[in-house]
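Q: Predicted model follows, preceded by the sequence.
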Amino acid sequence: MLVWGVTIIAVIGVFVFDFYTHVRTPHAPSLRESGTWSLVYIALACVFGLVVWWVWGGTYGGEFFAGYVTEKALSVDNLFVFVIIFAKFAVPRELQQKALLLGIAIALVLRGVFIVLGAAAINAYAWVFYIFGAILLYTAIKLMRESLAGEEAEEDGDADGGRVMRIVRKVLPTTTEFHGDRLVTKVDGHRMATPLLGALVVIGVTDVLFALDSIPAIFGLTQEPYLVFTANALALMGLRQLFFLLGGLLDRLVYLSHGLSVILAFIAVKLILHALHENTLPFINGGESVHVPEISTGLSLGVIAATLLIAAVASLLKSRRGGGAGGALDQPHASAGAGSAHPAPGTGPDAAGGPTRTNRSGKAAPDADGDGPGR
């Protein structure tokens, strides 16, 4: 419990530090600021992983790194949807940081609930691994089909969170204009939400929807709740900076969804094999364990890293051959003009919404027993 307590306090401290040093005063972060802090958070995750490796051994260390890399890749896929959300709510670039940070904090709290429930279910019922495996396999197949089909976003039902946007607008009386970085304001004596609060709520809820496949995915790599939580927390911590760092590079990652579908399918197979090994269902092998090979942590980490590397290289090669969205990353503050290949996030309510491509949910989106860690 001491380890858990210290970790939670540290996570809260990082978010508070981030808010008071970067987000409290509205501004559009520069490429240098975003890049520096993205590297800081990645380095923090690497140091934490090495500490886990040193204190609890290579098995747990490898599990953390596999989980972190997977969650980081899945979180990058979220960014495409965030572009659309900001465009729909017409959030100015200098206010996007606050919505991102608070939305991610909300999502992390809700993911913590999912992790507790998932860990409890796994400890009580070994057959839950079958369900997790089926969810991931379904998501992987659907994502690959949608990616190959190249479906484009529709006007109001395109991104994950599209339905949430409509619900938020119906439930929360919202002003049509922003009032600085306020989430709530008074209009004619009545309290009303600003579009920034609407965007924040949609980001938080949307990220929880993404957790429906990312949480089962990481449980396929480690059954240690502590590692599941820390991998999620560290992956989400630098998401705000990554959003501004990648900028126009998002539309060049055309094969990211393909790579993620391969990773999710691989983890699904790993989960199903583990479920067979731990089998207690009477209609499968008479309720006895099925002797099947189990995929090692080292192999998992290798497959995940290789898949992401291939997807990234293939994406950049395709972008270079096709002319790509050249210059978008070098001009992060460019507006969505007639000649811009990728509009800056949040340039208007009906902005192009960034590159159109499918994300892992299948909807179109812009562009070892023992004393383990935390026990």
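A: Yep, it's here.
Q: use CA for all of it now, contacts and neighbours both
A: Fine.
Q: Name the nearest residue to V184, ignoring sequence neighbours.
A: Nearest residue to V184, sequence neighbours excluded (Cα to Cα, 6 or more residues apart in numbering): A193, at 4.5 Å.
Q: if I look at the spatially most central residue of the chain, how far off is T139?
A: Note on the chain: the residue nearest the mean C-alpha position is S75, at 2.2 Å, using Cα atoms, centre = their mean. As judged by Cα to Cα, to the nearest Å, S75 and T139 stand 16 Å apart.
Q: G157 now?
A: Counting by Cα to Cα - G157 and T139 are separated by 19 Å.
Q: Ok, D350 next?
A: 29 Å.
Q: Give me the more crowded residue out of the two.
A: Neighbour totals were compared for D350 and T139, and T139 leads with 22 against 13 (other Cα atoms under 10 Å).
Q: what's near enough to touch A268?
A: 132-137, 217, 220 (Cα atoms under 8 Å, 6 or more residues apart in numbering).
Q: typo on my end, it should be G220
A: With contact set as Cα under 8 Å, 6+ apart, G220 has these partners: 129, 267-268, 270-271.
Q: F82 now?
A: Shown in contact with F82 (Cα under 8 Å, 6+ apart): I203.
Q: Helix or strand for it, just tell me which one.
A: In the assignment (DSSP states H and E), F82 maps to helix 58-88.
Q: hmm, back to that, now render the contacts of G220 as JSON lines, adding distance to T297 and secondary structure.
A: JSON lines is the format used below for the contacts of G220 (distance: Cα to Cα, whole Å; DSSP: H, G, I helix; E, B strand; the rest coil):
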{"residue": "F129", "distance to T297": "17", "secondary structure": "helix"}
{"residue": "I267", "distance to T297": "11", "secondary structure": "helix"}
{"residue": "A268", "distance to T297": "14", "secondary structure": "helix"}
{"residue": "K270", "distance to T297": "10", "secondary structure": "helix"}
{"residue": "L271", "distance to T297": "12", "secondary structure": "helix"}
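Q: alright, now check it against this:
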Amino acid sequence: MNVPVWGWFLTIGLMAVFLMIDVFVIARRPHVPSMAEAGRHLAFYVAAAVLFGLFVWFEWGGQYAGEFYAGWLTEYSLSVDNLFVFLLIMASFKVPQKLQQSALMIGIIIAIILRGVFIALGAVVINAYSWVFYIFGAFLVYTAVKLATGGETDDDEYHENRLLLWIEKRFPATKEWNGTRLTVIEKGKRLITPMLIVILALGTTDLLFALDSIPAIYGLTKEPFLVLTANIFALMGLRQLYFLIGGLLKKLVYLSIGLAVLLAFIGVKLVMHALHENNLPFINGGQPVEGVPDIPILVSLGAIVLILGVTTIASLWRSSRDAKLEAAQAGPLGSGPDSSVEGGPAGSVDSADRADRPDGAVSAGAPGDAPRDDAPSRAATHDAS
């Protein structure tokens, strides 16, 4: 792709404008968005990504458009798993619900900036050392195996990384929420607020996820312009998806398995590409390996859609079946084993229990839903330190 300098600035500038509008609106009226509001905004960002892909098709051809769509879908699917960790962060810090939009928005902006640096470094390394595809591919396969086998246990708790622990130890902080303010002055001393810590937690956590998402998208396209735009479009709709997804996240019981298959597929594709461009002296005498098939982008795009589609359908089917089995075991209203609990069948939460929850606490799984404990999260593959 031959993207002129003004094309880079125009694209990044337009995306920055949309983000700044979001920041301005949220800053003026912090609130919990309704399903309709979140749905409208998410539909806008999805439509914008689709239209951008069509623009790429018109300007540079179907090959690059396919690479953009494949990268965008991959980044979006990996971002869905990020939401589970974001929920854990919100619950851990007891973020008031009306402030969660602001925290997510600023955290996402930090993530976009950090990913931009990551993408630029990746492009430099790839151009200088083609053998890095071996490392990327091996890492993605390793991550896929960790996901598929469960890796470490997911204890539904967020553990602060070393950066956050250092900041909390180095800088005095107030325990009181002061709206969206990042610092306050108390008794003549400037203190950081919980909002600043939460924003840093969201941004640095997303950077950890970039350790596998960036190599994954470079396995689909080597164009930094497409890598950057696909990442930005995926992150721009993440805030709306956080509030819109509701109870769906805990129903995606096979999400980690689907992501494992997806990352393994891209990892193998990266290794095959590395063999095509091999220059390591201890592999085939430093010559490209002939006979290794090259997976076209249309096949990759089709495989990604198929993997995500099967994962979603199978997850929803499993969740529906489990719900029916639980309902059958509970029996008619008032006759189940927990019928002595006032207010409904087993599993219901009464108003007193809800009143005991700290203000703004969000249960892990989705805003207002129970924790997802039936599938290992991609977060289990990353060391928080």
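A: Cool, the structure landed. Since we're looking at a predicted model, the values are computed, not measured.
Q: that older thread, could the contacts of G220 of the first structure go into JSON lines alongside distance to L281 of the first structure?
A: As requested, the contacts of G220 of the first structure are arranged in JSON lines below (distance: Cα to Cα, whole Å):
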{"residue": "F129", "distance to L281 of the first structure": "12"}
{"residue": "I267", "distance to L281 of the first structure": "21"}
{"residue": "A268", "distance to L281 of the first structure": "18"}
{"residue": "K270", "distance to L281 of the first structure": "18"}
{"residue": "L271", "distance to L281 of the first structure": "15"}
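Q: and M105 of the second structure, what pairs with it in the first structure?
A: Here M105 of the second structure is matched to L101 in the first structure, going by TM-score structural alignment.
Q: Am I right that that match sits in a helix?
A: Yes: L101 of the first structure forms part of a helix when assessed by DSSP: H, G, I helix; E, B strand; the rest coil.
Q: Count the residues that sit near it.
A: By other Cα under 10 Å, 25 other residues sit near L101 of the first structure.
Q: That one contacts F19, correct?
A: Yes: counting by Cα atoms under 8 Å, F19 is a contact partner of L101 of the first structure at 7.5 Å.
Q: And the helices in the first structure?
A: For the first structure, the helices defined by DSSP state H occupy 2-18, 31-56, 58-88, 96-124, 128-149, 162-171, 195-219, 225-237, 239-246, 256-277, 297-321.
Q: As a markdown table, the ones you listed with distance to A364 of the first structure would be great.
A: What follows is those, written out as a markdown table (distance: least, Cα to Cα, whole Å):
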| stretch | distance to A364 of the first structure |
| --- | --- |
| helix 2-18 | 30 |
| helix 31-56 | 27 |
| helix 58-88 | 9 |
| helix 96-124 | 21 |
| helix 128-149 | 8 |
| helix 162-171 | 10 |
| helix 195-219 | 14 |
| helix 225-237 | 22 |
| helix 239-246 | 18 |
| helix 256-277 | 11 |
| helix 297-321 | 18 |
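Q: nearest to N285 of the first structure, of these?
A: helix 256-277 (9.1 Å; Cα to Cα).
Q: By how much does that closest one deviate from the second structure on average?
A: Its aligned residues in the second structure lie a mean 0.4 Å from helix 256-277 of the first structure after superposition (mean Cα distance after the TM-score superposition for the first structure).
Q: Also stretch 5-12 of the first structure?
A: With mean Cα distance after the TM-score superposition for the first structure, stretch 5-12 of the first structure averages 1.1 Å from its match.
Q: Stretch 307-321 of the first structure now?
A: Looks like 0.9 Å for stretch 307-321 of the first structure (mean Cα distance after the TM-score superposition for the first structure).
Q: How about the match of M105 of the second structure: what's its closest non-neighbour residue?
A: Excluding the flanking residues, the one nearest L101 of the first structure by Cα to Cα, 6+ apart is R240, at 6.3 Å.
Q: which one is R182 of the first structure nearest to, not counting chain neighbours?
A: In this structure, R182 of the first structure finds its nearest non-sequential neighbour in T194, 7.1 Å apart by Cα to Cα, 6+ apart.
Q: My guess is that neighbour contacts G180. True?
A: No: taking contacts as Cα under 8 Å, T194 of the first structure lies outside contact range of G180: 9.4 Å.
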